[in-house]
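Undergrad: Mind looking at a prediction? Sequence and model below.
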Amino acid sequence: MRKIRLQLIVMMLLLCGAAGMMAGFAGTTERNGEEAVPQTAEASVWKGTANGASEAGTTAESNLELLAALGQEHMDPSALLTVKIQGEMINSISKDQAKTAAEELARAMGLSGITSNELQGNDVFQAEGDRSGVSVNLDWALTKQGHSYVRVMLVGEAAAQAREMVSLQQHVQERMEQAGIPNTWNASIQGYATKSGGVDGTMAQVEEAVARKLPLRSVEDYADVTTISRSYEAPLLGAFVKSGDTPIHMQIAVHEDSVKKSSRITIGFPVITIEY
């Protein structure tokens, strides 16, 4: 499976160090043991629509609802939905301006108590909180050159909080756009399979279920003794990354957990950015 790097790789590395979330910000897919899967092709994040935040929000809403539906069909009720929204501020600003902007964005999301840190000479502003049971984390990194890289991460139980997360994602994207931060997003759902079928059987069940909902074509795959991961072209999903010349809209991974004796399923749009 080839390496997929998201467009804002600098932001991801900066915020990864600040927040300790290597999978999300490195822009690479991961498997068990927190080990990055070797990949070679680079990719840029593209928006699935070209007519502004409204259409992007509509696409995101339907995609999150699809992820939640797949989770309900194949995963236990504790399955977690993770949404990451990231972007780069167009204008260069000072440290004080960045802190003020981070505080305003945090307040708009119902967060308070911005903390300031320094990472490799770059300033990082962070806030975290809870919105109706959904964990919300804001990371704002300011480089020495005055460039701002922003990420908001939402995590909640798919079965109970998917609707709240859809609303929050749209709200965050709108607020970031208003603050002069064009943004892209990715989402993943992860949970243990409700049916026993081994890695191969579970992957086949999930692929069959997805194929009933939208056309897809497998374009990349990775496998070892306990893990299968496949990436797909599925244009109806809208948002995608490009691996070489190939658009990737979705990734599915199944890992056999030797401790729980069960298969852990992870589905990502357009790719998985959490450990699987």
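TA: Here it is on my side, so go on. Numbering: from 1, shown residues only.
Undergrad: CA only for contacts and neighbour counts going forward, please
TA: Will do.
Undergrad: And the helices in this structure, which stretches?
TA: 9-19, 22-26, 53-74, 95-108, 158-178, 198-213 (DSSP state H).
Undergrad: One more to weigh against that first structure:
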Amino acid sequence: MSNRKSWTLGISGGVIVLLVVIIIIVGVKDSVLLSNDTRHIVSNEAGHALQLSITEKVNNLWKLAQHSGGANFETKIIMQGSYLIKAEDWKQEALKWKESIQVATPFVAREERGQEVLRANDQGSNWKREILVFAEQDGRLYFTIHLTGVELNGKEHIVDEGEHLHKALQANNHSVLWNSEIRTKAVGTLDSMWGKMHRKMQLLGHAKPIDNYEDIRTRSVSYETDYMGEGIKMKSGVANLQMAVHELAGEGITRLTLGTPLIAGEY
């Protein structure tokens, strides 16, 4: 069984900002975080945070994931956000948005769960880009960009693409939240994989556990580290790395998921 953990962002005084999640099917579930101007919290224990680029963060995850001894590494970058629109025709606004980030792939209109959405998907031999855009009655246009790459070449392609898209969104004053994840499978038990990865995590630098989940086959912990940059503020710290290990029953195989600042989907 897969486990889903949703993002929550904290602000000073312990007030929790609820991120509304709209689920739309893309073969698997897309989590669309709806936020006006929230961004990753930038403090750590020392009161400072490394200002890391997408490339640096994903490469740090990759370095850690390689220690697992796994195969068929899959890397994901997810970007999402929303902004107020003035035009009555939200589809025309969506076309302008797509043009502003220099994506030429045409939109395809679909009805999903009773709502009309636009999708623009493209892929190569080891990478895939999926774009979802829709409007809500609050007068905002919402977008999600999923980039997926397989093995090293796919990872490098989507990192370059991610940097380009992130800069284009910022250049057009679109607030955007993003996270990255790396997944792999390896021979071993839950305990053996966890022990191996935890030792490597500590060798890379300081890593303080601040939130955890565990059941008979799954273990997941969120950490505040001094090497993963910006993070999400939680009650006991600033999470900028999450590790989850799930043991597949009767197969002798574990599935490892690493995410920064948190894992946004299933593990």
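TA: Structure received. For clarity, every value in this text was computed on a predicted model and none was experimentally measured.
Undergrad: circling back to that earlier point, for the helices of the first structure, give me TSV that also has mean neighbour count and distance to residue 129 of the first structure.
TA: What follows is these, written out as TSV (neighbours: other C-alpha atoms under 10 Å; distance: least, C-alpha to C-alpha, whole Å):
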stretch	mean neighbour count	distance to residue 129 of the first structure
helix 9-19	20	14
helix 22-26	24	19
helix 53-74	18	21
helix 95-108	18	9
helix 158-178	19	13
helix 198-213	16	33
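Undergrad: could these go into TSV alongside distance to residue 257 of the first structure?
TA: Listed next are the helices of the first structure as TSV, based on distance: least, C-alpha to C-alpha, whole Å:
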stretch	distance to residue 257 of the first structure
helix 9-19	26
helix 22-26	19
helix 53-74	16
helix 95-108	37
helix 158-178	21
helix 198-213	10
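Undergrad: closest one to residue 191 of the first structure among those?
TA: helix 53-74 (7.3 Å; C-alpha to C-alpha).
Undergrad: residues making contact with the closest one?
TA: 47-50, 79, 81, 158-159, 162-163, 166, 169-170, 173-174, 177, 187-191, 193-195, 206, 209-210, 237-239, 267, 269 (C-alpha atoms under 8 Å, 6 or more residues apart in numbering).
Undergrad: contacting residues for the equivalent of residue 168 of the second structure over in the first structure?
TA: Aligning on TM-score structural alignment places residue 168 of the second structure opposite residue 175 in the first structure. Residue 175 of the first structure sits next to 105, 108 when contact means C-alpha under 8 Å, 6+ apart.
Undergrad: Let me know the distance separating residue 175 of the first structure from residue 141 of the first structure.
TA: From residue 175 of the first structure across to residue 141 of the first structure, the span is 17 Å (C-alpha to C-alpha, to the nearest Å).
Undergrad: now swap in residue 18 of the first structure and tell me
TA: 9 Å.
Undergrad: Common neighbours of the two, please.
TA: residue 124.
Undergrad: Grab the most central residue of the second structure for me.
TA: In the second structure, the residue lying closest to the centroid (C-alpha atoms, centre = their mean) is residue 179, at 2.9 Å.
Undergrad: ok, the counterpart of it in the first structure - contacts?
TA: Matched by TM-score structural alignment, residue 179 of the second structure corresponds to residue 186 in the first structure. By C-alpha under 8 Å, 6+ apart, the contact set of residue 186 of the first structure is 83, 84, 85, 268, 269, 270, 271, 272, 273.
Undergrad: what lines up against the fifth one once you look at the second structure?
TA: So that's residue 269 of the first structure. Using TM-score structural alignment, the equivalent of residue 269 of the first structure in the second structure is residue 260.
Undergrad: count of neighbours near its match?
TA: Residues near residue 260 of the second structure, counting by other C-alpha atoms under 10 Å, number 28.
Undergrad: I'd say it and residue 240 touch.
TA: Yes: in this structure, residue 260 of the second structure is within contact of residue 240 by C-alpha atoms under 8 Å, at 5.4 Å.
Undergrad: Find residues that contact each of those two.
TA: 228, 231.
Undergrad: neighbours around the residue mapped onto residue 248 of the second structure from the first structure, how many?
TA: In the first structure, the residue matched to residue 248 of the second structure (TM-score structural alignment) is residue 257. By the criterion of other C-alpha under 10 Å, residue 257 of the first structure has 15 neighbours.
Undergrad: Could you pull up the contacting residues of the residue nearest to residue 257 of the first structure when sequence neighbours are not counted?
TA: Nearest non-adjacent residue to residue 257 of the first structure, counting by C-alpha to C-alpha, 6 or more residues apart in numbering: residue 263, 5.9 Å away. Residue 263 of the first structure makes contact with 192, 193, 196, 198, 199, 202, 254, 255, 256, 257, according to C-alpha under 8 Å, 6+ apart.
Undergrad: Fine by me, we can end here.
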